[in-house]
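Q: Generate coordinates for the sequence data below:
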Amino acid sequence: MNTNPISVVAITNLYPVPWAPHRASFNKQQFELLAEHVALRVLVLVPWREWLKHKHECQETERLSYAPYFQLPGFGRSLTPRFQRFAIGRKQPWIDRAKPTHLLASWAFPDAVACLMYAKNQAIPVVVKAHGTDVNEHTLYPKRRQLMTTWLSQAKTIFCASQALRDKLIAIGLNEDKVCTNYNGVNADIFYPDPAGMPDKKILFVGNLLASKGVFELLDAFHQLHNETDCNLHFIGQGPAADALKAQIEQHGLSERVILHGALPIHDVAKQVRTARLVVLPSYREGVPNVLLEACASGVPVVATTVGGIPEVVTEQTGVLVEPKNRLALAHAISTALATSWQKDVIVQHAAQFDWQQNIRNFLARI
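A: Predicted coordinates for the structure are as follows:
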């Protein structure tokens, strides 16, 4: 049993739930390691429509609970923190039983803003973890940006998954002394090179199936290349773009060459990654996506976009970078990467610097 006097309640929408058990595996990995050092509970924020559909699947324990919150679809996003704050308040008896010394809000908007609203009258310090879209997207909207500037300034520490995210938060007015970079890590027991050293004829995408992840540009780029390569294209993940993506695959006549796997358990994802020729992530915006770190830990080169913190972690020895939303450039980058003789040991060595244990040490030093 952990006897550390630090007691943390993590509040986030980014955590596996019974109906999406593979969601945000990176957060689950970090929280499990953190729980080796502190007493940890997790409160998962769930939009009310999801909750109404799945509430019978949710069982509260002393270490895990769920907070359903009202959400206005399509508009009113600046109101979401207040709805979440009300949902968190309804869980106060569960939170109080933990006797928390800290709250950890993992997602800068709306989750962290809601958590800080709740904590205002609780005299509990809040630390925040910023990921990518939570900063890159929401700071584009004046009302949300103002809410972030006002409330995040009250956090004790804000941990950013990249230097680019840190710079962006400082640019909207946050004190640079409380905003730090803390890269995510890779679990080397799960993500490691293929012992056989014989990759499949496979180009791989892993992530949410969203237009902003560049999935349609990737499909179009593959359509341009499919006659020039014997590789097939594999998508791992689920999301709102799945049906449109499937329709375009059929329209291009690529049903035999493009495979949609849906969401997979992390060990199955790792097997797919380590046997890939190439991992491709053509996102429009990112923090530092863990899939790129995991690909490198598996000795697999990557093609990705020059957005967010990606240029901080992808080097010329580990992959090829292109501007987002450019199908022709993406096709050329994939072709170049497939033709390059990569040094697997160099790629793996590069990934070794992204370590979950170091991430936890950095976290504990600043809470």
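
Q: drop to CA atoms for contacts and neighbour counts, all remaining ones
A: Will do.

Q: Longest helix in this structure, please.
A: helix 327-339 (DSSP state H).

Q: Remind me what that one packs against, helices and strands.
A: helix 215-225, strand 302-305, strand 319-322 (3 or more CA pairs under 8 Å, 6 or more residues apart in numbering; DSSP states H and E).

Q: run this one through as well so I can compare:
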Amino acid sequence: MLRVLTLSTLFPDVSRPNFGVFVERQTLGLAAHPEVELRLVAPVGLPPWPLATLAHYRPLAALPRREMWKGLDAWRPRFATIPGTRGRFHVAALVRGLTPLLTEIRRDFPFDVIDAEFFFPDGPAAVALGRHFDVPVSIKARGADVHHWGMAPATSGQVVAAGKQAQGMLAVSQAMKADMVALGLPADRIRVHSTGVDLGRFAPRDRAAGKAALGVAGPLVVSLGALIPRKGHDIVLRAVESLPGVSLLIAGEGPERAALEAQIARAGIGDRARLLGGVPHADLPALLAAADMMALASSSEGLANAWVEALACGTPVVITDAGGAREVVTTPAAGRIVPREAAAFAAAIADLLAAPVPRDETRNAAARFTWEANTAALYDHLSELATHFRVFHGIPRHSAA
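A: As a prediction, the model looks like this:
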């Protein structure tokens, strides 16, 4: 059995059910592998007292330190996040908090490998812990963890150093791998590891019935993602504003909500543009299947799960040339890649509405993104790291450090 310690600060909990749901799904898949035993450590960052007592942080502070989460034995240790330091001290705080916990876990579960599921602060912390416990480390890059933390002055050095010291790395797309190499990370230690999609849940449905359930008549565009500037919801709003009769539903929550509400009001399109707030992941298949297309004007991405989930529902996408976009939109049936401008989005949306593509052709673009393939590739990657590390260091299997 391969014993895996999965470390991820990006993971759902009862207060944030959609937070890193794709990491959760990947972890559940790996845990179900017949040759794997897995323990999950999902650290929770909180500011020092008394800030941690503020209403915003109370749900996180109230989370159990250990629980069974969908069959996973999960620990949720705390680590200090000091406001105004731009993440500079996150890694040191995480290592301090995790060293005694992993020492305790290792008494009964001598893990073979640490699987860090987000590059920062998880990656640098995992490298320090791997060195302490004498086990190999894999770090996965997903998007903002490299595009933001890997370029921010306070943290970029920690990200690059961790990548150079990790025994292996994963990237969600070829484009993500190229960005990592551009930062100076060794290409020969980076493996592209594609996301998955549940093709049973995300599948075409009766579009007319779906629209009726949402209170929409006529063409429908859906946009998914946190309400932050990077996702470009304002651009899609301006595009839809110029398309009479087209409705837009935006699923997500974040600090840009008030600005987007004001934009809708100024444009006078409140009758056909709505913010849905955070939508449970279980409800996304119905939403995406009801749409004529999914539009997302991201300035950066790794490989957005929303792209693949939309395609699996037979819903084409209109997206920017961000991250792995060209690895997903490989045929006209999958949608369009356009400049990050409202006019370009409007033209592409109008084009797809004028000449709809058969939904089965669109769905075919998602066929290779399966969770089964994701699990198999992750198992191969981690087991190879563990085997090579033991052989190179002459370590007997499952010896505790």
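
Q: coming back round to it: among the helices and strands packed on helix 327-339 of the first structure, which comes closest to Pro199 of the first structure?
A: strand 302-305 (13.9 Å; CA to CA).

Q: Specify, as a residue range, where the closest one falls in the second structure.
A: Aligned by TM-score structural alignment, strand 302-305 of the first structure falls on residues 317-320 of the second structure.

Q: contacting residues around that stretch?
A: 293-299, 307, 310-311, 325, 329, 334-340, 345, 348-349 (CA atoms under 8 Å, 6 or more residues apart in numbering).

Q: now do stretch 133-152 of the first structure
A: The contact list for stretch 133-152 of the first structure, computed with CA under 8 Å, 6+ apart, reads 77-78, 107-110, 112-113, 116-117, 158, 165, 168-169, 172-174, 285-287, 308.

Q: Can you say which of the helices and strands packed on helix 327-339 of the first structure is nearest to Cys58 of the first structure?
A: Of those, nearest to Cys58 of the first structure by CA to CA is helix 215-225, at 31.7 Å.

Q: Going by neighbour count, which residues in the closest one are buried?
A: Within helix 215-225 of the first structure, the residues scored as buried using 16 or more other CA atoms under 10 Å are Val215, Phe216, Glu217, Leu218, Leu219, Asp220, Ala221, Phe222, His223, Leu225.

Q: Now which residue in the second structure aligns to the second one?
A: Under the alignment (TM-score structural alignment), Phe216 of the first structure maps onto Asp234 of the second structure.

Q: for that match, what are its contacts?
A: By CA under 8 Å, 6+ apart, the residues touching Asp234 of the second structure are Leu260, Gln263.

Q: What does Val91 of the second structure correspond to in the first structure?
A: Checking TM-score structural alignment: Val91 of the second structure goes with Pro81.

Q: circling back to that earlier point, okay, the buried residues of helix 215-225 of the first structure in CSV with distance to Val9 of the first structure next?
A: Listed next are the buried residues of helix 215-225 of the first structure as CSV, based on distance: CA to CA, whole Å:
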residue, distance to Val9 of the first structure
Val215, 35
Phe216, 38
Glu217, 40
Leu218, 39
Leu219, 41
Asp220, 44
Ala221, 44
Phe222, 44
His223, 47
Leu225, 48
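
Q: Other residues contacting the longest helix along the second structure?
A: Secondary structure of the second structure per DSSP H: the longest helix is helix 371-393. For helix 371-393 of the second structure, contacts defined as CA under 8 Å, 6+ apart pick out 2, 26, 29-30, 33, 112-113, 115, 135-138, 167-168, 193-198, 395-397.
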